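>>> after the sequence you'll find the predicted model.
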Amino acid sequence: MARPVIGVTCYVEPAKFTVWDMPAALLPYMYVEHIARAAGQPVILPPAGEPRDLAGRLDGLIVAGGGDVDPARYGAAPAPETGYVRKFRDEAEFGLMTAALESALPFLGICRGLQVLNVALGGTLHQHLPDVVGHPGHSPAPGTFGRLPVRLAPSLAKIYQGDDLTPAHYHHQAVDRLAGRLEVTARADDGTIEAVEVTGHPFALAVQWHPEADEDGPLFRALVHAARRTNG
């Protein structure tokens, strides 16, 4: 049986590799490893091309982590802490997200991916979470994952085979006003929304944490299973 093709959005940033120093389309390799271990075929998606055509060629989609969404998309001025905004990436991912939802393409959002999903459906974001919850635990230091417990709703607990989880966090933004089509499926102890699902969609969920940073990958397996079921 052919492996389902799972597209993963990526960064476009200045990068140094071998003898080169130039803009590059790049993605932490942990994403690729998890998809491959889950028996999917990973394909990295740079922010280019026609979203509807691209969505039609995929069996599943992951919108990966990255910089902040442009606050203008949810009617806000940028806070001092908002950074790494890449409007060209916003443009590509919002279009791809919309196409995926309209075509019932299995979808997993990770960190930024949850924020893109919420804003695309009409929600807003807290631009700097420590100002809201009073601690930096969701993003303790540059390049350092935090570990905070989250409580899972039954649908997500079924995937993880338990309703408590202490995953890797690295986000300084989070959902403020929840979009109407979304259902909360996990929260941190401080009340932060940590996972959502799209109501009425066969498989469309997003988590604020970084599942690619852990050895086990139940969310990736669930996505690949949904891609195989939907397109098989």
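Right, received. Where do you want to start?

>>> going forward, measure contacts and count neighbours with C-alpha atoms only.
Will do.

>>> and stretch 212-226, end to end?
18 Å (Cα to Cα, to the nearest Å).

>>> tell me which residues in it are buried?
Along stretch 212-226, these residues count as buried under the neighbour rule (16 or more other Cα atoms under 10 Å): 212-213, 217-226.

>>> cool, and stretch 9-19?
9-12.

>>> then stretch 88-97?
Taking 16+ other Cα under 10 Å as the criterion, stretch 88-97 shows 89-90, 92-97 as buried.

>>> same question, stretch 36-44
Residues 36, 38-42, 44 are the ones in stretch 36-44 that count as buried (16+ other Cα under 10 Å).

>>> which stretches of the protein form helices?
In the chain, the helices defined using DSSP state H lie at 29-37, 51-55, 87-102, 112-120, 130-133, 154-160, 218-231.

>>> widest-spaced pair of the buried residues of stretch 212-226?
213 and 226 (21.7 Å; Cα to Cα).

>>> distance check, residue 38 against residue 32.
Look at residue 38 and residue 32: by Cα to Cα, they are 10 Å apart.

>>> please apply the same query to residue 202.
Counting by Cα to Cα, the gap from residue 202 to residue 32 is 24 Å.

>>> dump the buried residues of stretch 9-19 into TSV; add distance to residue 154 as well.
Shown next, in TSV, are these (distance: Cα to Cα, whole Å):
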residue	distance to residue 154
9	28
10	30
11	33
12	36
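
>>> quick one: contacts of stretch 184-191?
133, 148-156, 193-197 (Cα atoms under 8 Å, 6 or more residues apart in numbering).

>>> which of these are buried? Put it as a PyMOL command.
The PyMOL selection below is limited to those of the contacts of stretch 184-191 classed as buried (16+ other Cα under 10 Å):
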select buried, resi 148+149+150+151+152+153+156+193+194+195+196+197
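
>>> of the contacts of stretch 184-191, which pair is most distant in space?
The distance between the two most remote of these (Cα to Cα) is 26.0 Å, for 133 and 155.

>>> let's bring in a second model and compare:
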Amino acid sequence: MSEAARMPVIGITTYHRPASWGTWSDVECDLLPSAYAQSVTGAGGVPLLVPPLATAEAADSTVAALDGLIIAGGEDMNPAAYGAEPDPHVTGWVDARDAGELLLLDAAERVGLPVLGICRGMQVMAVHSGGSLIQHLPDAIGHARHAATDGTYSDTDVHVDAACRLASLLPGDFTVASHHHQAVAEHPGFLAAARDDDGVLQAMEAPGERFAVAVQWHPEQHDDAGLFAGLVAAARRYRIR
């Protein structure tokens, strides 16, 4: 099969937590909601789940096998990663996942691998660039509507900057699926690409040719196929190059 014909392989990072099924209870697992993989498949890519990695060598080897990377949603980061003490609302993090995703972003940056960050993934990308987070968004904007309730998503109206790459992939104003109590505060090296009615940063992107885009919402839950199509197209160009 020619390089042009081969489907791009898109790595997707996973949760690392106990899970139960059948007769098994609280087994340590690397897992991910299937909507992520389905969205990649729908865009013409091949999804490959990537569990937390422990070394730079493992991250480099993983990235060498990929054409694109998604840093997926999940739990809060350890605030120590951006030099902060934890807010009382930040009580659960997985250091192995934080470290593994930062190593993957290091490796991806070294070779220019296309990257899409989703929810937590956007926050990880901001911290990787030297940025920081708003640890508990309700304290900053006065409400908790972005977080919805356990097991559900809220609707958030987003406004995309027409001058950004994101505008070629998504409508200028539309409604997204949200579930987050944190947000990006500082994002050095990234351009603000979208905000919501509260002024919260909802998307950011790197300047230049490389596809490095992140959104605070969950595109795998709504029909935001343009983001996955954009990533897969960038992954195909990266592979051929």
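Cool, the structure landed. This is a predicted model, so every value here is computed, not measured.

>>> TM-score of the superposed pair?
Scored against TM-score structural alignment, normalised by the length of the first structure, the superposed chains reach a TM-score of 0.96; 230 aligned residues with a Cα RMSD of 1.1 Å.

>>> what's around whatever residue of the first structure lines up with residue 38 of the second structure, how many residues?
Taking TM-score structural alignment, residue 38 of the second structure has residue 33 as its aligned residue in the first structure. Neighbourhood size, residue 33 of the first structure [other Cα atoms under 10 Å]: 16.

>>> which stretches of the second structure form strands?
Counting by DSSP state E, the second structure has strands at residues 9-13, 15-21, 24-31, 46-50, 68-71, 115-118, 132-134, 154-160, 173-178, 183-186, 191-196, 201-205, 212-215.

>>> now render those as JSON lines, adding distance to residue 88 of the second structure.
Shown next, in JSON lines, are these (distance: least, Cα to Cα, whole Å):
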{"stretch": "strand 9-13", "distance to residue 88 of the second structure": "27"}
{"stretch": "strand 15-21", "distance to residue 88 of the second structure": "21"}
{"stretch": "strand 24-31", "distance to residue 88 of the second structure": "26"}
{"stretch": "strand 46-50", "distance to residue 88 of the second structure": "30"}
{"stretch": "strand 68-71", "distance to residue 88 of the second structure": "25"}
{"stretch": "strand 115-118", "distance to residue 88 of the second structure": "24"}
{"stretch": "strand 132-134", "distance to residue 88 of the second structure": "13"}
{"stretch": "strand 154-160", "distance to residue 88 of the second structure": "23"}
{"stretch": "strand 173-178", "distance to residue 88 of the second structure": "22"}
{"stretch": "strand 183-186", "distance to residue 88 of the second structure": "16"}
{"stretch": "strand 191-196", "distance to residue 88 of the second structure": "25"}
{"stretch": "strand 201-205", "distance to residue 88 of the second structure": "23"}
{"stretch": "strand 212-215", "distance to residue 88 of the second structure": "25"}
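
>>> stretch 167-186 of the first structure: which residues count as buried?
167-176, 178-179, 182, 184-186.

>>> what is the nearest of those residues to residue 60 of the first structure?
residue 182 (19.2 Å).

>>> how about the contacts made by that closest one?
Neighbours of residue 182 of the first structure in contact, by Cα under 8 Å, 6+ apart: 118, 196-199.

>>> show me what it aligns to in the second structure.
Aligned partner of residue 182 of the first structure by TM-score structural alignment: residue 190.

>>> give the contact list for the spatially most central residue of the first structure.
The centroid of the first structure falls nearest to residue 110 when counting by Cα atoms, centre = their mean (2.0 Å). If you count contacts by Cα under 8 Å, 6+ apart, residue 110 of the first structure has them with 62-65, 206-211.

>>> translate it into the numbering of the second structure.
Looks like residue 110 of the first structure aligns to residue 118 there (TM-score structural alignment).

>>> how far away is that match from residue 49 of the second structure?
15 Å.

>>> residue 137 of the second structure too?
Distance from residue 137 of the second structure to residue 49 of the second structure, by Cα to Cα: 30 Å.

>>> and what of residue 126 of the second structure?
22 Å.

>>> next: residue 146 of the second structure.
27 Å.

>>> same thing with residue 153 of the second structure?
23 Å.

>>> how near is the match of residue 110 of the first structure to residue 180 of the second structure?
Using Cα to Cα, one obtains 11 Å as the distance from residue 118 of the second structure to residue 180 of the second structure.

>>> now do the shared contacts for the two.
residue 216.

>>> nearest spatial neighbour of the counterpart of residue 90 of the first structure in the second structure, skipping sequence neighbours?
Under the alignment (TM-score structural alignment), residue 90 of the first structure maps onto residue 98 of the second structure. Among residues not flanking residue 98 of the second structure along the chain, residue 77 sits closest, at 6.3 Å (Cα to Cα, 6 or more residues apart in numbering).

>>> check contacts around the one you found.
Contacts of residue 77 of the second structure by Cα under 8 Å, 6+ apart are 93-95, 98, 120, 124.

>>> that one -> the first structure?
Here residue 77 of the second structure is matched to residue 69 in the first structure, going by TM-score structural alignment.

>>> what do you get for residue 161 of the second structure?
In the first structure, residue 161 of the second structure lands on residue 153 (TM-score structural alignment).

>>> what sits closest to that match if chain neighbours are left out?
residue 185 (4.7 Å).

>>> state the distance from the one you found to residue 2 of the first structure.
In terms of Cα to Cα, residue 185 of the first structure sits 31 Å off from residue 2 of the first structure.

>>> please consider this matter closed, and thank you.
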